[in-house]
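*Asks:* Take a look and give me a structure for this.
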Amino acid sequence: MKKIAIIGAGPTGIYTFFSLLNQKTPLSVVIYEQAAEAGVGMPYSDEDNSRMMLANIASIEIPPIFQTYLDWLREQDEAHLARYGVEKSTLHDRQFLPRILLGEYYRDRFLTLVKQAKAQGFDVRVHESCQVTDIEATPDGVRLWTEGTPVPERFDLAVLATGHVWPEEESTPRSFFPSPWSGLMEAKIPPCRVGIMGTSLSGLDAAMAVVIQHGRFQEADDGHIQFNLDEGSEALNIVLMSRSGILPEADFYCPLPYEPLTIVTGQAIASAIEKGSEGLLDRVFQLMVQELERADPQWCQAIKLTTLDADSLRDAWFADRLQHGPFNWAISNLNEVERNKRDKRTVPWRYTVLRLHEAVQDIVPHLNEQDRERFNRGLARIFIDNYAAIPSQSIRRLLALREAGIISILTLGDDYEMEVQADKTVIVAQGQRETFDLFIDARGQQALKTKDLPFPTLRKQLQAAGDDIPDVGDDYTLLQPDELRGRIAFGALPWLMHDRPFIQGLVVCAEMGEAIAKACSQPASKARRRLPSIAD
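*Replies:* Down below sits the predicted model:
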């Protein structure tokens, strides 16, 4: 019986396990999870999230595991859902719900998977509160060590599904949190001046984690939200900041699953790649222009799309938001989005850009250094802004904090300085010096390199082969050096972001899990060639 190790039981590990059940021959599967409960995943655990934090993915988008998220929710007790502010009678498949609830769904699905796997003849072992400390690939398999166990266990294939990686909280003073998931949920935050680096959903969630210690939100029947500050917390002041000072837009209505693109097809992208790296970015941009003109000629004319290129589109994209200011734009955009949801109206250009990011991503490993940098500065920012739209409820809560005079936004610009001191953090930007009693870095996951791997032996094996970035095939198995080929499936997101900058989200986790499961029966058919990225 082939023996598989899955390291990490978050979404990537779960979808890999789910896909392995499609194997005709039963397998031996050993699952390692460093958290107390396998199947939840850090982004959805009750230790790292509050009930205020919403998942920005709805049931209609979540790949089901035996049953959809919505069907699972409808089976839950009304009183249990009510504790999260969810009414069972109003559930629908486009609803954004608390992350902790989604974590409960994945925990339940994981337990169901274990039961089903055993029924199919699989040998399954689950190790919770168990940290894998080292991995070594050998010609006859993979050796794996866990904390407190000197003797390694041998496997035919090891799957790294370790998810996001955040800095250790012990290495920083408690006036500074290197991420919203570095002890912020358990910390007692005094009413003080709080700085938050990042204006995306992670930044807003960090703000919510702070304010719920000092007041409460109250929602009226018409949907308007008010924040009531506790007596004694009047000193609370929160500043969100980013280079641009731009807030994300609210999630917009569109057909799901995605309708196919007409011009920027997989074949068109492959053809553009075959012509070589020189001029690849500009060739693909012209295909994008054609797709957008076909979908929404009025919008294209309004922004003068035919006069723009892969560099200047970014300025045109953000121009209106910069002109109107973040909060005014948030109000306008929220009203538009909610109106479109009621009318089930799709804004063609927004929907087209949403579908384009996945198609265009395939060119990233083939771009030369100059065009990789151009892509990161331009199109990547547009795509991320578009697909990282956030729940309307998060916007409403932000506006409530604004009305209460608690929150503001600071535009840093490209040239700013940040100094983390023992009891404060100082930001110097636009000629102004800002001091914060407490600071939270909420910029999200950064791409990591081989040197950042937490497994010493595997790290040395890859470094000896000269791989600064793990070289993986289309089934995510390591291709180099030869003794590692086909032995380790690399589903750890931070190390894949160099070639696939948008490789985040539950849909991607499911796709990765399906691809990795194929590695049990067949080798990778091709490599993902990479060139240095702007972060290298």
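
*Asks:* Going by C-alpha atoms from here, please, whenever you check contacts or count neighbours.
*Replies:* Fine.

*Asks:* Looks to me like Glu234 is in a helix.
*Replies:* No - under the criterion used here (DSSP: H, G, I helix; E, B strand; the rest coil), Glu234 is coil, not part of a helix.

*Asks:* for the protein, which helix is longest?
*Replies:* Longest helix in the chain, counting residues (DSSP state H): helix 99-119.

*Asks:* Please tell me how far that one is from the chain's geometric centre.
*Replies:* Relative to its parent chain, helix 99-119 has a centroid offset of 21 Å by Cα atoms, centre = their mean, to the nearest Å.

*Asks:* contacts for it?
*Replies:* The contact list for helix 99-119 (Cα atoms under 8 Å, 6 or more residues apart in numbering) reads 11, 14, 17-18, 21, 37-41, 43-46, 49-51, 53-55, 65-66, 69, 72, 84, 123-124.

*Asks:* let's see this one next to it:
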Amino acid sequence: MRPRIAIIGGGPTALFALQALISSDNPLSIEIFEQFGQIGPGMPYREGLNDPRMLANIASREMPPLRMPFAEWLREQDETFLSRFGIARDAIDEAAYYPRLALGAYFTAQLAEIVARGRALGHQIELSPHTRVTDVVPGDAGSAVRWQRKGRGGASVHDHVLIATGHDWDDPESAASGLLSPWPASRLRMLANRRIGIVGSSLSAIDVAVAIAAASGTFDTIDGRTIWSPGEHAGTFSVTMMSRNGMLPEADAYYPLPFDPLPSLTKERALEEGQSGQAGLLDRLFALLVDDLARLDPTYARAIDLKTRTVETYAAAHFAERLAVDPFVWAKRNLAEAERLNRQRRVTPWRYAILRAHEVFECVTAELSAADLARFHQHLKSVFTDNYASVPHRSIRRLLALHDAGRLEVERVEGEVGHLGQGAHFDAIVDARGQKPRKLAEIGLPTIARTARWSKRSGNDRFRLGFAQPMAGTIQCIAIPYLLRRYPFMQGLVNAHELGETAARCILAQAAARPARPSQVPEPPRGLAMAG
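*Replies:* Purely as a prediction, here's the structure:
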């Protein structure tokens, strides 16, 4: 009997998992459940949820390929398709950033090719759109996936289940704060010509500002300079972006791929330090980072007196110069520097070092003690987040255009931003801070929420959930919101690729070791405590 595999969620992570699964020499039975009508794009790239002007935060060259690399696929599209997304054929480049909806079309097309390839290889692949999974119940004959589809309920038994549900946003209608959600983006057009506050200053917040500005006026490029002109009814339209530090993100800077390893803080060294024990692990890793930064960029090290810095004091020194300058002055200066370095294909040594260190810390944060993980989140994470969350140059130009037109400001706020009563000078406030970490108790699958726990596993098994009651097969959670507490850097397509492939390897290893069992829908286990 073929191993039966359920993938819950039909976004990029599911596509990467499916592509890896069909490499199996043994025939598999795979079903993808997706609550929306389209399988492939996922929430960040889906039509209807995103505005055509919203840019993906990853360059083509960084995107893990599916059946065909993205830029190569773009070159095969006709002029009608390219013009729909404002893409000039002669400007297609591996280093360029493209609209999210263009990536969504790519994922949809790649899904069709992967499915066709998998079926040609003898795998059974079933796609189930408009199907909301309501529970997953583990049992000794497999796990029952319970679902609702167009008012009809059902269940099917699978040997292996991948929970890959992707982004999970609060329902803005039920949020007590009164803050508006940026999704779906079509709702942002209703905020045109009004005074808008935006919580956050990352690319998500920039996308919100650009979408509302485009509904209130027009962006144009004249003599290489981006300008914004108000529409007929723009009136007092304005945007204020609010964040704790009052900074704007930096423009994407050049770096080579693949990354060169750091001299001291390598993944191998970090894992060795982890094996030496949790006590003092964060401080040992930080000391290695300090040594590498001092060696690779002594000017930067002297400027912030790096050798005297600790985990608790480094970020303040790192951001001090930037915080002392008007954010738009800094943004203009930083954009010019990034454009020059991209033309010259040169790196800023400290930026490139922090970018590489981010990958090292990413592989060991799950090994930190609870106290060190809290220290990392409070004191160090912002340096890495700011570095890898740099944004497309076009986005910075649009922000500068809005500011030059007198319509955009950045405000530093203390504490949490509440509803409109806290900011009566806004007609509406949009919460654009991005995905929040979730607990398993919030996963929306009652049996999993009640009985599952994170297991202390490594390698290809590290995303497997543990259960007190014995069960057949595996259940893995590779939904990013539920991984963020243990893996704080788990974001984007590169991680989606790693998650999908890792989960697929786990399944293929298990399937090779254990034959599939006959179908029998199990009942939910009772009385087991959940560890979130």
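
*Asks:* Tell me how the two chains score on TM-score.
*Replies:* Aligned and superposed, the two chains score 0.91 in TM-score terms (TM-score structural alignment, normalised by the length of the second structure); 507 aligned residues with a Cα RMSD of 2.0 Å.

*Asks:* Can you get me a residue count around Arg100 of the second structure?
*Replies:* Counted with other Cα atoms under 10 Å, residues neighbouring Arg100 of the second structure total 24.

*Asks:* Buried by neighbour count, from the contacts of helix 99-119 of the first structure: which ones?
*Replies:* Among the contacts of helix 99-119 of the first structure, the ones that count as buried by 16 or more other Cα atoms under 10 Å are 11, 14, 17-18, 21, 37-41, 43-46, 49-51, 53-55, 65, 69, 84, 123-124.

*Asks:* Out of those residues, list just those in helices.
*Replies:* The helices, defined by DSSP H, take in Pro11, Ile14, Phe17, Phe18, Tyr69 from these.

*Asks:* Columns distance to Gly413 of the first structure on top of these, output as JSON lines?
*Replies:* Converted to JSON lines, these look like this (distance: Cα to Cα, whole Å):
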{"residue": "Pro11", "distance to Gly413 of the first structure": "36"}
{"residue": "Ile14", "distance to Gly413 of the first structure": "41"}
{"residue": "Phe17", "distance to Gly413 of the first structure": "44"}
{"residue": "Phe18", "distance to Gly413 of the first structure": "45"}
{"residue": "Tyr69", "distance to Gly413 of the first structure": "41"}
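
*Asks:* For the residues you listed, work out which two are farthest apart.
*Replies:* Farthest apart among these by Cα to Cα are Phe17 and Tyr69. That separation is 17.9 Å.

*Asks:* now the alignment partner in the second structure of Val124 of the first structure, nearest residue through space, not along the chain?
*Replies:* Taking TM-score structural alignment, Val124 of the first structure has Ile125 as its aligned residue in the second structure. Using Cα to Cα, 6 or more residues apart in numbering and skipping residues adjacent in sequence, the residue nearest Ile125 of the second structure is Ile30, 4.8 Å away.

*Asks:* do Gln510 of the second structure as well
*Replies:* That would be Gly473: by Cα to Cα, 6+ apart, it lies 7.4 Å from Gln510 of the second structure.

*Asks:* these two touch, right, the one you found and Ala144?
*Replies:* No - taking contacts as Cα atoms under 8 Å, Gly473 of the second structure lies outside contact range of Ala144: 11.4 Å.

*Asks:* returning to that earlier point: how close does the match of Val124 of the first structure sit to Ala144 of the second structure?
*Replies:* 18 Å (Cα to Cα, to the nearest Å).

*Asks:* which residue ranges form the helices in the stretch 251-400 of the first structure?
*Replies:* 266-274, 280-295, 297-302, 313-324, 326-343, 348-360, 369-377, 379-387, 392-403 (DSSP state H, counting those that start in this stretch).
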